[in-house]
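Chemist: Sequence and predicted structure, then a few things I'm wondering about:
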Amino acid sequence: MLLPHLIEFPRHGAESTGYISVCEQQQHVPFAVQRVFWTYDTPEHVARGRHAHFHTQQVLVAVAGTIVVTTELPDGQIEVFRLDSPQVGVYIPPNAWHTMLYTPGAVQLVLASLPYDEQDYIRSHEVFREVWGKSDQTSGAAGS
């Protein structure tokens, strides 16, 4: 199983003319992209995400601003990723609880391995812990 990790996309250009970063199908992300969406105008005090997926893999990119992504794996391992460059994304595997916080003006681009399916979401942290064979012993865990 792949763990959450940063992915650096190629960067082409120069300071004098600007840059372009490219993501080609399965060359830079470990799955075929079947859905793309973006979030924006999220107030600083609002935590988005707060869920896990049974099957969907994602790569999150802060195309503007800064996004702090917290992931929790079924074994309780928690990692925090700071996305502040449109050249870097974070891979979110299935079965990883994830929460995002945004700076003002932040725009998040998401590349997803599957089309939207509400049945693929685990929206309760307690259920997330139950599904993976652990009781919810930490009420302060990410996303609770």
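Modeler: Cool, the structure landed.
Chemist: rest of the way, CA atoms for contacts and neighbours
Modeler: Noted.
Chemist: Now Glu126: which helix or strand?
Modeler: Assignment of secondary structure by DSSP states H and E places Glu126 within helix 125-131.
Chemist: Give me the helices and strands touching that helix, please.
Modeler: For helix 125-131, the helices and strands in contact under the criterion 3 or more CA pairs under 8 Å, 6 or more residues apart in numbering; DSSP states H and E are strand 48-53.
Chemist: Could you rerun that using 10 Å?
Modeler: strand 48-53, strand 97-102, strand 121-122 (3 or more CA pairs under 10 Å, 6 or more residues apart in numbering; DSSP states H and E).
Chemist: Dump those strands into JSON lines; add distance to Gln25 and mean neighbour count as well.
Modeler: Supplementary listing: the helices and strands packed on helix 125-131 in JSON lines, determined by distance: least, CA to CA, whole Å; neighbours: other CA atoms under 10 Å:
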{"stretch": "strand 48-53", "distance to Gln25": "21", "mean neighbour count": "20"}
{"stretch": "strand 97-102", "distance to Gln25": "24", "mean neighbour count": "23"}
{"stretch": "strand 121-122", "distance to Gln25": "24", "mean neighbour count": "18"}
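Chemist: take a look at this one as well, against the first:
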Amino acid sequence: MLEFPQKGDGRGQLVIVEGGVDIPFDIKRIFYIYGSDSEVVRGQHANKRTEFVLINVSGQSKVRVKDGRGNEAIFALNRPHTGIYLPKMVWKDMYDFSEGSVLLCLASEHYDTEEYIRDYDKFVELISGGQG
């Protein structure tokens, strides 16, 4: 989990996130997920090269992370000044979106469909040293 600097006064809060400073990579892509209800599961993939930081800037959601070796963790993203760092080659599921949830995703790489692993069994095989 990462906590980002906040500057605030009577006018409200300002959260600052700088690539290479507050997160461990330079940001090459930004996208966000909104309009997903609590029953929707997003993500459901791993990435060969891309690292991510996920921040729920409005509302809340959960992120389940699996390493392909039987370990998993669930993170609740519910504060707009905190996020989760996801290194490459971890399986991620985003789910349990609250009404009005906006999940901001910062990525270390430009989009490349070829580096996505969308089959969990193939991911496990790659992690265990298989060629996929």
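Modeler: Nice, thanks for sending it over. Small disclaimer: the values here were computed from a predicted structure and weren't measured.
Chemist: what stretch of structure 2 does the helix holding Glu126 of structure 1 fall on?
Modeler: Taking TM-score structural alignment as the measure, structure 2 aligns residues 120-126 with helix 125-131 of structure 1.
Chemist: mind listing what the residue nearest the centre of structure 2 touches?
Modeler: Residue closest to the mean C-alpha point of structure 2, counted by CA atoms, centre = their mean, is Leu54 at 3.6 Å. The neighbours of Leu54 of structure 2, taking CA atoms under 10 Å, 6 or more residues apart in numbering as the test, are 1-2, 31-32, 63, 77, 82-86, 94, 103-107.
Chemist: Return the subset of the residues you listed lying in strands.
Modeler: Within the contacts of Leu54 of structure 2, membership in strands is found for 2, 31-32, 63, 77, 82-86, 94, 103-107, as judged by DSSP state E.
Chemist: What is the mean deviation of the helix holding Glu126 of structure 1 from its aligned residues in structure 2?
Modeler: Superposed on structure 2, helix 125-131 of structure 1 shows a mean distance of 0.7 Å to its aligned residues (mean CA distance after the TM-score superposition for structure 1).
Chemist: what about the residue nearest to the centre of structure 2, distance to Gln13 of structure 2?
Modeler: With the distance defined as CA to CA, to the nearest Å, Leu54 of structure 2 ends up 19 Å from Gln13 of structure 2.
Chemist: Name the nearest residue to Ile16 of structure 2, sequence neighbours excluded.
Modeler: Pro5 (5.6 Å; CA to CA, 6 or more residues apart in numbering).
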